[in-house]
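In: What follows is a predicted protein model with its sequence.
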Amino acid sequence: MRTLQAIVAVALITFSAYNTQAQTVINPKFGVNLSAVNGNLNDLQASARVGWNAGVDLRVGGKKLFLSPGLHFNNYTARLVNDLSTDTQVKFKEETTIQAIKAPVNIGFDITGKKQLLNLFLKGGVTPTMILAVNEKPGIPFSKDDLKTFTWGANVGLGMDITILTVDLNYEIGMSDYFANTTGRNNVLTLSAGIRF
């Protein structure tokens, strides 16, 4: 996490040095996310589903380009289904939640310009993620230890500003395995809305 903080700090200083008219926009937001990840854990098949997220992004830049670091809390819903490898097992489905912190670092480009009533922008970058907790269910062998603590993703997004309101759609491609002992990467589609000031 310290490495990420150092990267963001250096990027902000460098970006500001080359952008004498740099402005900072604060953009708190709330949204929903759809995850696409599958993995086989012990006798369980785990798959992520719909969740929610809340956080804040900054936009630091001039007329067209901007740097956009952020910090977001994500809550995923995971569906757990037991693997019916023997006839004696009873089939069950259970859902639990996974909490994580994401710290995206993006470079953005204003398509229509900041002074317009309606502004479209593109952004892309990297997203480190840290798993915080798993809501463990009694009798189900699925816990935080089954997930990697840190993962990386590459993301691209399209956003829109309407006066002080913002809406953005972001797609993150998992660049590392999500599970500790099996393969499976987490790809996340997020739709968020917020305000900017």
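Out: Okay, I see it.
In: contacts and neighbour counts: CA atoms only from here.
Out: Noted.
In: ranges for the helices of the protein?
Out: In the chain, the helices defined using DSSP state H lie at 2-17.
In: put this beside the first:
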Amino acid sequence: MRKKRMSLVLSFIGLMGFISFGYSQVTIKPGIGINITNWSKDPGGATTSGNVGWQIGGTVAFGEKLFFEPGLFYVEQSTEVDVIDSEMPDNFKFDNKITSLRIPVNVGYSILGKEDGMFSLHVFGGPTASFVLDVKETDLLSKDDHKSINWGVQAGAGINLTMFYLDASYEWGLNEFLEDMDEKVKLQGFYLTAGIKF
């Protein structure tokens, strides 16, 4: 299944990359932002809530009205886990912090203006792949308890104003991100990125 998903993503990237050669406009968009990610469901005996994380990286947009936009971001995500255990006098809390390289591959459309213009309003969406680099070790979870790749799909909208941009998106996880869990827990979250374009 993992190889099939990887082949699908690579095929999508190759197809969009081939199409992008037909466009004359290329826009480079470095950016920095925040994210709030949470588990798709609470596992038995615990509750979870999203903490604020951050990301830094950039994308390259090919095209004007219709555009193809792959990217690469260094991301830190954090979810607070509150373990409810009858044997403990107090609940045990910890932060599940995950550091990864996130690769979004979006196709977008400028509803107002053009992607390379002074002002534009655009929508976008596509698959994502996050390659786990590190996990903050706790008494209950370590890097070995996490899958090495998290697959997702996102949708969002953004604005361009002169040389600046602001993008907001929501990502839904496609695979379980923890090993050997009875519940099928996935990562999902909100991303907000701002930067410049040239």
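Out: Received the coordinates, thanks. Because the structure is predicted, anything quoted here is derived from the model rather than measured.
In: measure the residue nearest the centre of the first structure to Asn155 of the first structure for me?
Out: For the first structure, the residue lying nearest the average C-alpha position, counting by CA atoms, centre = their mean, turns out to be Lys102 (5.2 Å). Taking CA to CA, to the nearest Å as the measure, Lys102 of the first structure and Asn155 of the first structure are separated by 12 Å.
In: who touches both of these two?
Out: Common neighbours of Lys102 of the first structure and Asn155 (criterion: CA atoms under 8 Å, 6 or more residues apart in numbering): Thr127.
In: for the second structure, what's the longest strand?
Out: In the second structure, assigned by DSSP state E, the strand with the most residues is strand 92-112.
In: Which elements pack onto it?
Out: The contact analysis (3 or more CA pairs under 8 Å, 6 or more residues apart in numbering; DSSP states H and E) places strand 92-112 of the second structure against strand 66-83, strand 119-135.
In: Need those strands in CSV (columns: distance to Asp145 of the second structure).
Out: As requested, those are exported to CSV (distance: least, CA to CA, whole Å):
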stretch, distance to Asp145 of the second structure
strand 66-83, 15
strand 119-135, 9
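In: Now tabulate those in TSV and tack on distance to Asn150 of the second structure and mean neighbour count.
Out: TSV is the format used below for these (distance: least, CA to CA, whole Å; neighbours: other CA atoms under 10 Å):
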stretch	distance to Asn150 of the second structure	mean neighbour count
strand 66-83	12	21
strand 119-135	5	20
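In: rewinding a little: give me the buried positions along the longest strand of the second structure.
Out: 94-110 (16 or more other CA atoms under 10 Å).
In: repeat for stretch 173-180 of the first structure
Out: Quick answer for stretch 173-180 of the first structure (16+ other CA under 10 Å): Ile173, Gly174, Met175, Asp177, Tyr178, Phe179.
In: residue contacts, the fourth one?
Out: Counting by CA under 8 Å, 6+ apart, Asp177 of the first structure touches Lys148, Thr151, Thr183, Gly184, Arg185, Asn186.
In: Skip the chain neighbours and tell me the closest residue to it.
Out: Arg185 (4.7 Å; CA to CA, 6 or more residues apart in numbering).
In: what's the spacing between Arg181 of the second structure and Lys41 of the second structure?
Out: Check again: residue 181 of the second structure is Met, not Arg. The value you get for Met181 of the second structure to Lys41 of the second structure, if CA to CA is used, is 12 Å.
In: Would you mind telling me which of those two has more residues around it?
Out: Lys41 (15 against 11; other CA atoms under 10 Å).
In: ok, and the closest non-adjacent residue to that one?
Out: Using CA to CA, 6+ apart, the nearest residue to Lys41 of the second structure is Val185, at 5.9 Å.
In: Then Thr163 of the first structure?
Out: In space, Thr163 of the first structure is closest to Leu117, 5.6 Å off (CA to CA, 6+ apart).
In: If you tally nearby residues, what's the number for the one you found?
Out: 11.
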